[in-house]
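Asks: 3D, please:
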Amino acid sequence: MSAQLKILHVASWYPSEVHPSLGNFIERHVEAVATACEVEVWAPVPVRGSAGRVVKMREKNGTELREVEGQTFTVRRLYHEATRPQLVGVARSVASVASKMDWTPDVVPLHVAYPAGSAAVAWAKKWGVPVVLTEHWTAYQDFGAVPWWRRRVIRDVVKRADAVCPVSADLREAMAAAVSGMGQVHVVPNVVDTARFKPAEEETLAGVPVGATRRRLEGHAMQRLLHVSSMNDDQKNITGLLEALSPLFKANPALKAKFVGGEQARLDGHRSWVEAQGLEGRIVFTGPLGTSEVVKHMQTHDVLVLNSRRENFPCVIAEAWACGIPVMSTDVGGIREHLPSGLSERGFLLPAEAGETEWQKAWMQVGQTTWHEESLRAYAETHFSMKAVGAAYKEVYLGLLG
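Replies: The predicted model follows:
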């Protein structure tokens, strides 16, 4: 075994020209491992349309060199024409690079079992190296709703993995119920780039504190709420959140909220509802924003609010803590593993499907609490930083390699 482990990540989801934000949490996992190991990434990306479209995407960012903390690694987006079944195109794209390799990895981490899992496991077994499956997918929580043929493929991949790393203990339990005979299981959480997600720098004008710095020093009342998600109403329950917050906004004219994310088509109905409630200008939907803009919003708001129906452990919670702000969330998935029930030093965990009354009572307590930016950030750095997660994965890899 080489002094520095050679790690080949195979990702079912990864940001690309087809889906710019799909699997951005996987991208951060890769970056975390890259701080401790030598890394390469293969991400099969099915493309619908002409062969010419595939060629253009390959030319644009099919192969990309990335750098994190002084470590350079290669990302290969394996753009290919979409096929039916999907597994065929994915397998061909992986084989196109695997058959030409002039090196052998020490470990093959697989991110999300379907659709890249079968190809990743097959090549890893051919090379005689272990497979570590990192799973993020909420579908295990309702596995019976997954088509039978996909369930069969997923079960085969999970059973053949040498170790499984779900991002929460809740997901571990859901996977164990869905797939019997899993190997080693190690819970490793999602990653936050704490070098980017951090409290705002001190703002002064002629030596006088201004902006967020002034609000913080003056102990300003909590007035600015933030929500960051895909805005998928079925999962994130945006409608329920708006209905719960509306009485608070009508009772307190100083409250304002930003909803960040989601495609514009998903937002029109919510904007219409806000206008009908007379809250236009106070509840604003930004649409999708880049990471730097999300960071700025977290730095200039007082609390992150989530009202999801199902989750694993959303990255945005840890990102909020890294920026020094508390979180209010419903109790779903693995959130309770880091945010205790009721009021705590990291925020407030409400019951699942909480209604207006529960949100109002929670908000009263949150608004009367003094929040400690340093404590919130310290928790994020200890549990979710690239250093912490990279070290956790390296320990898993070394354990498999003996």
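Asks: every contact and neighbour count from this point should use C-alpha atoms.
Replies: Fine.
Asks: all helices of the stretch 301-402 of the chain, in order?
Replies: 315-322, 356-367, 373-384, 386-401 (DSSP state H, counting those that start in this stretch).
Asks: could you dump the ones you listed to a markdown table with mean neighbour count and distance to S292?
Replies: As requested, the helices of the stretch 301-402 of the chain are exported to a markdown table (neighbours: other CA atoms under 10 Å; distance: least, CA to CA, whole Å):
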| stretch | mean neighbour count | distance to S292 |
| --- | --- | --- |
| helix 315-322 | 26 | 12 |
| helix 356-367 | 15 | 27 |
| helix 373-384 | 19 | 18 |
| helix 386-401 | 18 | 18 |
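Asks: before we go on, could you also do this sequence so I can check it against the first one:
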Amino acid sequence: MTKKKLHILFLNSWYPSRVLPANGDFIQRHAESVATQHRVTAIHVVTDPNIHHNITDDKIINGVRTLITYLKPESFPGNRLINFYTAYKKLIKMAGDYDLIHVNRIYPAGIIALLQKKPFIATEHFTGYLADLSINLSYFERYFAKKITKKAAYICPVSYDLEKNMLKLGFKGNYQVIPNVVDTELFYPQNKSSEVFTLIHISSLNNSHKNISGILRVIRKLQDYISDFRFILVGPNPERYINEIKRLGIHSEKLEMTGELPYDKIPEYLRKSNILILFSHFETFSCVIKEAFACGVRVVSSDVGGIKEFFPSDFGILVPKNDEKAFLKAIIEEKEKNKQIHQKMHQYCIKYFSKTSIANAYTKLYLKALKI
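Replies: Model (predicted):
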């Protein structure tokens, strides 16, 4: 898009590491997208409870120079803050000269950006800024978030709903929504090989967020309407729901629990499914819905947060939050409809969520922020 190749410093509150391998993986995908057009250095600091001295890793991961400092545990909060600040300061020095900072998750990494002399933009994903959850924000986060958003050249929430909620919190700034990335070369459609109607749910399986109990109740009721179907539950520690599954009377032959899957295995499971189901209490964007679209898989989801902003009406069905009757009805309707528009769904994702699309969007903002 531009002949000028910039050096972008990704300054991250969240980022995948050996301690938390999936933490902020969507941020990593943003960094990898930007790296197709610019030089990117991603930095992150995290406490590692299993070490006795600090360690810094310096690796090239998918085209991104990745600097992560692992800090030994520190019980005193004051020392912990000093250690984190010192570690970030050293990583910034290791990164070398750069053109612009790209903050990911504005608090606390944005505080470090405020102390630098370079312009910065900030991307935000945090569900904690949504109305029902923002009551839990600390005074310090509210205070510094206002400072950070005011100073940033651009604030880039992943949905308009998140932008609206951030503005309600008084986080004023120059907003530009840029969604999350879908790897459209990894997530692509193919014809279904299974004749059994297959539903899949992929998430952290956190019940307070993803409403797994609600999904299981609906799966139990689905047995009364559809005799032959399969439900695949993908996510960490699904065994925590075994007792609930037995109590509800869900037939074991209809259920497959995979545990947590490597990211590159998820498309395989999506492609052999007919629909993805999501029944969350809240979401800012939902990467997995767009990954399903890219695989040509239709979606039945609760209508929460920013989901409907990127949800064409012929790609599935949205139902009211917590409405189990509507959720069940939508699943049955999708089975009867059996509508397949694989390539249309994939092309939609290329247009709005591909690496090229997202890299182009960020490049425009980088150049504007630098007044180039």
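Asks: what's the TM-score for these two chains?
Replies: The TM-score (TM-score structural alignment, normalised by the length of the second structure) is 0.92; 363 aligned residues with a CA RMSD of 1.9 Å.
Asks: let's have the helices of the stretch 301-402 of the first structure in CSV, adding distance to S246 of the first structure.
Replies: Below are the helices of the stretch 301-402 of the first structure laid out as CSV (distance: least, CA to CA, whole Å):
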stretch, distance to S246 of the first structure
helix 315-322, 23
helix 356-367, 9
helix 373-384, 28
helix 386-401, 38
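Asks: and of the ones you listed, who's closest to S50 of the first structure?
Replies: Nearest to S50 of the first structure among those is helix 315-322; the distance by CA to CA comes to 35.1 Å.
Asks: out of the helices of the stretch 301-402 of the first structure, which comes closest to P15 of the first structure?
Replies: Closest approach to P15 of the first structure among the helices of the stretch 301-402 of the first structure is made by helix 315-322 (15.6 Å; CA to CA).
Asks: quick one: the closest one to the second structure mean distance?
Replies: Mean deviation of helix 315-322 of the first structure relative to the second structure after superposition (mean CA distance after the TM-score superposition for the first structure): 0.6 Å.
Asks: what does S96 of the first structure align to in the second structure?
Replies: When the second structure is aligned by TM-score structural alignment, S96 of the first structure is paired with K90.
Asks: now its match: which helix or strand?
Replies: helix 77-95 (DSSP states H and E).
Asks: which other helices and strands contact that helix?
Replies: Applying 3 or more CA pairs under 8 Å, 6 or more residues apart in numbering; DSSP states H and E, we find helix 77-95 of the second structure packed against strand 39-47, strand 64-71.
Asks: what is the mean deviation of the first one from its aligned residues in the first structure?
Replies: What it means is strand 39-47 of the second structure. Mean deviation for strand 39-47 of the second structure: 1.2 Å (mean CA distance after the TM-score superposition for the first structure).
Asks: what's the angle between that strand and helix 77-95?
Replies: 160 degrees (axes from the mean of the first three to the mean of the last three CA atoms, to 10 degrees).
Asks: got the angle between strand 39-47 of the second structure and strand 64-71?
Replies: Strand 39-47 of the second structure runs at 20 degrees relative to strand 64-71, counting by the same axes, to 10 degrees.
Asks: so what touches strand 39-47 of the second structure?
Replies: 5-15, 19, 31, 34, 63-73, 84, 87-88, 91-92, 95 (CA atoms under 8 Å, 6 or more residues apart in numbering).
Asks: buried members of those into ChimeraX, please.
Replies: Buried residues among the contacts of strand 39-47 of the second structure (16 or more other CA atoms under 10 Å), as a ChimeraX selection:
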select :6,7,8,9,10,11,12,13,14,15,31,34,63,64,65,66,67,68,69,70,71,72,73,84,87,88,91,92,95
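Asks: give me the nearest residue to whatever residue of the first structure lines up with F353 of the second structure, chain neighbours excluded.
Replies: Under the alignment (TM-score structural alignment), F353 of the second structure pairs with F384 of the first structure. On the basis of CA to CA, 6 or more residues apart in numbering, the spatially nearest residue to F384 of the first structure that is not a chain neighbour turns out to be V191, at 4.9 Å.
Asks: and the counterpart of the one you found in the second structure, how many residues sit next to it?
Replies: Matched across to the second structure, V191 of the first structure falls on V181, judged by TM-score structural alignment. Per other CA atoms under 10 Å, the neighbour tally for V181 of the second structure reads 28.
Asks: V181 of the second structure reaches I350, doesn't it?
Replies: No: the criterion here is CA atoms under 8 Å, and V181 of the second structure misses it with I350 at 9.7 Å.
Asks: and the gap between A176 of the first structure and M182 of the first structure?
Replies: Separation of A176 of the first structure from M182 of the first structure (CA to CA, to the nearest Å): 7 Å.
Asks: out of the two, which sits in the busier spot?
Replies: Neighbours were counted for A176 of the first structure and for M182 using other CA under 10 Å; M182 has more, 18 against 14.
Asks: leaving out chain neighbours, which residue sits closest to the aligned partner of K308 of the second structure in the first structure?
Replies: Aligned by TM-score structural alignment, K308 of the second structure pairs with R336 of the first structure. Closest residue in space to R336 of the first structure, ignoring its immediate chain neighbours: L349 at 7.4 Å, by CA to CA, 6+ apart.
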